[in-house]
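Asker: Here is my input; please provide its structure:
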Amino acid sequence: MKVEFAPLNIPLRRRLQTAAVVQWVFSFLALAQCCLAAFVLLCLSDWWIVGALYAGWLYLDRDTPTCGGRRSHWVRNWTMWKYFRDYFTISLIKTVDLEPNRNYLFGFHPHGVLVAGAFGNFCTEASGFSELFPGLTPFLLMLPFWFRVPFFRDYIMCGGLVSSEKASASYLLSEPRGGNAVVVAVGGAPEALDARPGALKLQLLQRKGFIKLALKHGACLVPVFSFGENELFDQMENPVGSALRRVQDRLQRIMGVALPLFHARGVFQYSFGLLPYRKPIHTVVGRPIVVVQNSSPSKEDIDTLHSQYIEGLTKVFEENKTKYGISENQHLSFI
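Answerer: Next up is the predicted model:
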């Protein structure tokens, strides 16, 4: 394989963009492990009392990830996130105004490999969420496991990440004054295993938990489609039924996280590595589906709203696909 090296005269601005993305990929893939190792070493060192005090803090603070988290406006507005945004060119597109006196459940599609669009748009202010949707506070759901990792949990909560436990979403969607926007990557870990350039297959037909949640709390459902999300990484071929896919599915069921074998480019060369390609991401926030609260929804109620949601998501995709590089004859498929 011929290696294509990056030129030496790259502008400082682009180098800073790459550095911001290196930090983000590192945070996703290795920061939790480093934080856990640091905590263990702290407890085994002469500073063990600090580790003991932090362990006590973890116990007292154990419910915070399911009660709205602890966001930091300072962290969300770091200049680094603007470089992160510009590496891809991440943009957030509003379809209609959303009333701040309501609560919303955003369904984010597709999951992609590392949900770059969801992170850039909803865990930072780089794309201007607060200006586009004044009065709304976004919360991105993340697997509960990560909120048990010392230090790492505190860092991710700063961006507005909260636990994906049912109690966590219910807490936010039951806010009587409204103003909360809970963002869930509906396809979850299984969809990440199909994330590759050109993929338009979404895990949605059997995903109805978020629909039931919206009904129970009367939260408006908002379909969100992130064009370009699947273009950021290549992935080893793993068709359903293959040996690799069976291993991945089994590990996903055991660990709760997907393990896609992805690759793209490197820091100093463009031929291989774990950094995403410089591809634009356009995240379109669709029209809200008004939901009448129903504390005990029937299967028929859930199925009816689920069909409305699929129709709304399909509309978002079809109305915008040609603007963002998808041909007219390409369509979404649902599994």
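
Asker: contacts and neighbour counts: CA atoms only from here.
Answerer: Will do.

Asker: Would you confirm that residue 225 contacts residue 287?
Answerer: No - taking C-alpha atoms under 8 Å as the contact criterion, residue 225 and residue 287 are not neighbours in contact, 11.4 Å apart.

Asker: Which of the two has more residues huddled nearby?
Answerer: residue 225 (25 against 20; other C-alpha atoms under 10 Å).

Asker: how many neighbours does the nearest residue to the more buried one once chain neighbours are set aside have?
Answerer: Spatially, and ignoring its direct neighbours in sequence, residue 225 is nearest to residue 109 (4.9 Å; C-alpha to C-alpha, 6 or more residues apart in numbering). The number of residues packed near residue 109 is 30, by other C-alpha under 10 Å.

Asker: what's near enough to touch residue 109?
Answerer: With C-alpha atoms under 8 Å, 6 or more residues apart in numbering as the criterion, the residues that contact residue 109 are 185, 186, 187, 202, 223, 224, 225, 226.

Asker: of these, closest to residue 233?
Answerer: When those are compared for distance to residue 233 (C-alpha to C-alpha), residue 226 comes out closest, at 14.7 Å.

Asker: Pretty sure the closest one sits in a strand.
Answerer: Yes - following the definition DSSP: H, G, I helix; E, B strand; the rest coil, residue 226 is counted among the residues of a strand.

Asker: what about it, how many residues close to it?
Answerer: Residue 226 is flanked by 25 other residues according to other C-alpha under 10 Å.

Asker: Confirm residue 138 sits in a strand?
Answerer: Yes - looking at residue 138 with three-state DSSP, it is inside a strand.

Asker: nearest spatial neighbour of it, skipping sequence neighbours?
Answerer: Of all residues beyond its chain neighbours, the one nearest residue 138 is residue 181 (4.6 Å), with distances taken as C-alpha to C-alpha, 6+ apart.

Asker: For that neighbour, give me its contacts.
Answerer: Each residue near residue 181 by C-alpha under 8 Å, 6+ apart is listed here: 103, 104, 105, 106, 136, 137, 138, 139.

Asker: Could you also give me the structure for this next sequence, so I can compare it with the first?
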Amino acid sequence: MTGFKWKDIWKRMKVLGIEFAPLRIPLERRLQTISVYQFTLSFLFLGFFCLFLSFYLLFTRFYYISLIYAVWYVYDRKQSARGGRPILWVRGWRMWKNFANYFPLKLIKTVDLDPNRNYIFACHPHGVMCYSHFCNFATEGTGFSDLFPGLRPYLLTLAGQYKFPFFREYFMLTGSCDASKESIEYLLSKAGTGNVLGLVIGGAIEALNASPGNFRLHLKNRKGFIKIAMKHGADVCPVFSFGENDLYSQVPNPEGSFTRKLQITLTRVCGFSPPIFYGRGVFNYSFGLLPHRRPMNTVVGKPIGITKNENPTNEEVADLHQKYMDALIDLFETNKTKYGVAEDEHLILE
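Answerer: Just a heads-up that it's a prediction; the model follows:
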């Protein structure tokens, strides 16, 4: 029993199939976990908590806070479709560097981009909570401004997130805006050049496919971003985050099952999907809300140059959309083996 240490037993200890994390973890890793956990909880619960809080305050002596905010909300309600309210100090918080290092997450540039143009970064896959896309384009966690000098990133997300009182203010500080047509057209026509719109093309429905080894993308009928890009002459860059789908596992729900049908119905009615997922916990590696520590690498492909065409025909949109899908497939095939994807794995576009 030479060299016996109880901590070595603890490192391998499982109780009822649950693998526990070691007690002694470096402070740096603890800070990384805290950074990711605050985002996860904010994504899932902060909006609803703020909504509840605003109603609760109405029945307290602080009721005037909710009333004043209601007036502000009415006045400011369209700001999420007009560029948000990005603050560089918020985007540069050290917390976001810890967030990126948790996985770790890296942003990879393949070509330089002209700051005198506007771009739509068409991001894939959606994943369960868009961890890579948030960190890459709503923060400086992966050094966007250093990689792409002269460009301003805006992460476009579900418009419903900006309906939550108080939460919307916090979210817009990162440079996030809603993904409505009004919002996209504002950024491409009234905010000058050098704008990068990070748009997660697959939407909430694609989150239902987010699981390790799954490369199905909801893309074939998503042509709206192409039409808007043509209308405003914005270049489109394919963006693929290798590892985004590996962060969580989902409870299997076969196509055609009652659960899957219910998920799809709720997604279409509510605008956001309800995947049944699990990751790891703070003190265990077997289950919980935290994503697993698995590497993610986001590759930004070569832009597809687009000439302005304010009234493109359906055929012109379809042709450019096919060109985009070919470019995305090429980006995936060129880089997949560098980032842990087997040679025989391929994208499935639906």
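
Asker: any idea how far residue 167 of the second structure is from the residue mapped onto the residue nearest to residue 138 of the first structure from the second structure?
Answerer: In the second structure, residue 181 of the first structure lines up with residue 196, judged by TM-score structural alignment. Relative to residue 167 of the second structure, residue 196 of the second structure is positioned 23 Å away (criterion: C-alpha to C-alpha, to the nearest Å).

Asker: what's the answer for residue 51 of the second structure, then?
Answerer: Between residue 51 of the second structure and residue 167 of the second structure the distance, using C-alpha to C-alpha, works out to 8 Å.

Asker: Residue 76 of the second structure too?
Answerer: Taking C-alpha to C-alpha as the criterion, residue 76 of the second structure is separated from residue 167 of the second structure by 14 Å.

Asker: What sits closest to the counterpart of residue 286 of the first structure in the second structure if chain neighbours are left out?
Answerer: Residue correspondence, TM-score structural alignment: residue 286 of the first structure in this structure matches residue 301 in the second structure. Using C-alpha to C-alpha, 6+ apart and skipping residues adjacent in sequence, the residue nearest residue 301 of the second structure is residue 238, 5.3 Å away.

Asker: who touches the one you found in this structure?
Answerer: Neighbouring residues of residue 238 of the second structure by C-alpha under 8 Å, 6+ apart: 121, 122, 123, 300, 301, 302, 303, 324, 327, 328, 331.

Asker: which one in the first structure is aligned with it?
Answerer: Aligned against the first structure - with TM-score structural alignment as the criterion - residue 238 of the second structure pairs with residue 223.

Asker: where's that match, which helix or strand?
Answerer: Residue 223 of the first structure is part of strand 220-227, with elements assigned from DSSP states H and E.

Asker: Check how far that strand sits from its aligned residues in the second structure, on average.
Answerer: With mean C-alpha distance after the TM-score superposition for the first structure, strand 220-227 of the first structure departs from the second structure by a mean of 0.3 Å once superposed.

Asker: Residue 286 of the first structure against residue 224, yeah?
Answerer: Yes - applying C-alpha under 8 Å, one finds residue 286 of the first structure in contact with residue 224, separated by 5.6 Å.

Asker: Looks like residue 269 of the first structure contacts residue 2 (just checking).
Answerer: No - Residue 269 of the first structure sits out of contact with residue 2 when judged by C-alpha under 8 Å, with a separation of 10.6 Å.

Asker: Around residue 17 of the first structure, count how many other residues there are.
Answerer: By the other C-alpha under 10 Å criterion, the neighbourhood of residue 17 of the first structure contains 19 residues.

Asker: do the same with residue 204 of the first structure
Answerer: Residue 204 of the first structure has 17 neighbours, counted by other C-alpha under 10 Å.

Asker: Am I right that it is in contact with residue 187?
Answerer: Yes - under the contact definition of C-alpha under 8 Å, residue 204 of the first structure touches residue 187, with a separation of 6.3 Å.

Asker: on that earlier part again, which of residue 76 and residue 167 of the second structure has more neighbours?
Answerer: When residue 76 of the second structure and residue 167 are compared for neighbours, residue 167 comes out ahead with 18 against 10, by other C-alpha under 10 Å.

Asker: which residues of the stretch 1-150 of the second structure fall in strands?
Answerer: Secondary structure of the stretch 1-150 of the second structure (DSSP state E, counting those that start in this stretch): strands at 14-15, 18-19, 105-109, 119-124.

Asker: Need the winner for burial among those.
Answerer: Among these, strand 119-124 has the highest mean neighbour count (mean count of other C-alpha atoms under 10 Å), at a mean of 26.

Asker: Having no further points to raise, I will conclude here.
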